[in-house]
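Novice: Pasting the sequence and the predicted coordinates here, then a few questions.
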Amino acid sequence: MSLSSVLPEGPGLLPYWLLTVALTGIGNSIQSYSTLHYTQRIYNGQSSDTGKPASETSSVTPLSARTFGTWSFVSSLVRFYCAYDITNKPLYDLAMWTCVTGMIHFGLEWSVFKSGRIGVPLLSPVVVAGATFAWMFTQRETYLG
């Protein structure tokens, strides 16, 4: 079995990107169930003002981490299936909505609820979701006709 036999067959690079983002999200889901460390870095993680570790400044609980992990897993599944069936309009739209949902969630956590601080842990998922949404939006006609 070659690597190409398990990769998406759609045209262009977007299916490969969606697969990469999906697999990364599944990995993130697994870590959300196994440790609080990385999720705590996103939600009020280490403050440069106090120098306190994320475990002392975060409101992340084991339950909220698992809930976040479940949400990430479902979003990853949608992106995974879209990577392999990128011409399916409802699936394409759902994958785009996972990006919008992520951007809104992290944006609200930062701006309204004040549970996220600007930094790499928070900005990484926002940038990935934003770039993925923009890419999917601009390539919509290419994949959906």
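Specialist: Noted; the coordinates are in hand. Keep in mind the model is a prediction, meaning the values are calculated, not measured. Numbering: from 1, shown residues only.
Novice: switch to C-alpha atoms for all contacts and neighbour counts from now on
Specialist: Fine.
Novice: As a check, name the ranges of all helices in the chain.
Specialist: Secondary structure of the chain (DSSP state H): helices located at 14-34, 37-42, 54-57, 62-84, 89-111, 120-138, 140-144.
Novice: right, so these: which one is the most enclosed?
Specialist: Across these, averaging neighbours per residue (mean count of other CA atoms under 10 Å) puts helix 37-42 on top, at a mean of 22.
Novice: Check which helices and strands that one sits against.
Specialist: Counting contacts by 3 or more CA pairs under 8 Å, 6 or more residues apart in numbering; DSSP states H and E, helix 37-42 is packed against helix 14-34, helix 54-57, helix 120-138.
Novice: Please repeat the previous calculation with a cut-off of 10 Å.
Specialist: helix 14-34, helix 54-57, helix 62-84, helix 89-111, helix 120-138 (3 or more CA pairs under 10 Å, 6 or more residues apart in numbering; DSSP states H and E).
Novice: and here's the other structure:
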Amino acid sequence: MLPGTSLQSFLRSWIGVVGFMALGNTVQCFISGNGTTERLYAGSEDQVTSLAVRLFGVWTFLAAVLRITCALYIHNNQVYFLTLGSFILVFVHFISELLIFKSAVFSVEIISPLAISGTSIILMIVGRWFLEPHKVKRH
């Protein structure tokens, strides 16, 4: 077994699971309406409109598709770095909503996406070192 192979397998699985979790969150946005998102942005419930919830759902769907694609094609540089960028974007978004805009409050609803995106960022940076160079597609 090549060094890092088990880490690669774990990383693929992790990214895939996170992608499918995002699909579930997408469905929640369109079915549950404002309730789910209001808990996430509890600091500014008056700003959470139906339009904002649907927009959040579409954004989450796009992230889900990207992450599932990355899990399937983990050796593709472009997909890998776009996925890493999506996790960075999520992390920065929720940190800014919590600390700068104060639209989120420190709760399980905000800790969860921060923990998942933060863990994913670390795993993807470390995992990149172990991807076999000859299998990485460069375009």
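Specialist: Great, that's in hand. Quick caveat, the model's predicted, so the values are computed rather than measured.
Novice: TM-score of the superposition?
Specialist: Overlay of the two chains. TM-score (TM-score structural alignment, normalised by the length of the second structure): 0.85; 126 aligned residues with a CA RMSD of 1.7 Å.
Novice: picking up where we left off before, out of the helices and strands packed on helix 37-42 of the first structure, which is closest to residue 145 of the first structure?
Specialist: helix 89-111 (9.6 Å; CA to CA).
Novice: Mean deviation, the closest one versus the second structure?
Specialist: Between helix 89-111 of the first structure and the aligned residues of the second structure, the post-superposition mean distance stands at 0.5 Å (mean CA distance after the TM-score superposition for the first structure).
Novice: can you name the residues of the second structure that that helix overlays?
Specialist: With TM-score structural alignment applied, helix 89-111 of the first structure matches the range 77-99 in the second structure.
Novice: Figure out how far that stretch is from the centre of its chain.
Specialist: 7 Å (CA atoms, centre = their mean, to the nearest Å).
Novice: same thing with stretch 125-143 of the first structure?
Specialist: That offset, for stretch 125-143 of the first structure, works out to 13 Å (CA atoms, centre = their mean).
Novice: and what of stretch 10-28 of the second structure?
Specialist: Relative to the centre of its chain, stretch 10-28 of the second structure is centred 8 Å away, using CA atoms, centre = their mean.
Novice: likewise stretch 52-61 of the second structure?
Specialist: Centroid displacement of stretch 52-61 of the second structure relative to its chain, using CA atoms, centre = their mean, is 13 Å.
Novice: In the first structure, what stretch matches it?
Specialist: Using TM-score structural alignment, stretch 52-61 of the second structure pairs with 64-73 in the first structure.
Novice: Not counting its neighbours along the chain, what's nearest the residue positioned nearest the centre of the second structure?
Specialist: When CA atoms, centre = their mean is applied to the second structure, the residue found nearest the centroid is residue 87 (4.6 Å). Counting by CA to CA, 6 or more residues apart in numbering, the nearest residue to residue 87 of the second structure once its immediate chain neighbours are dropped is residue 117, at 5.1 Å.
Novice: In the first structure, what residue corresponds to the one you found?
Specialist: For residue 117 of the second structure, the residue aligned by TM-score structural alignment is residue 129.
Novice: wait, doesn't that match sit right on residue 102?
Specialist: Yes. Taking CA atoms under 10 Å as the definition, residue 129 of the first structure is a contact partner of residue 102 at 6.5 Å.
Novice: which residues do those two both contact?
Specialist: Common neighbours of residue 129 of the first structure and residue 102, using CA atoms under 10 Å, 6 or more residues apart in numbering, do not exist here.
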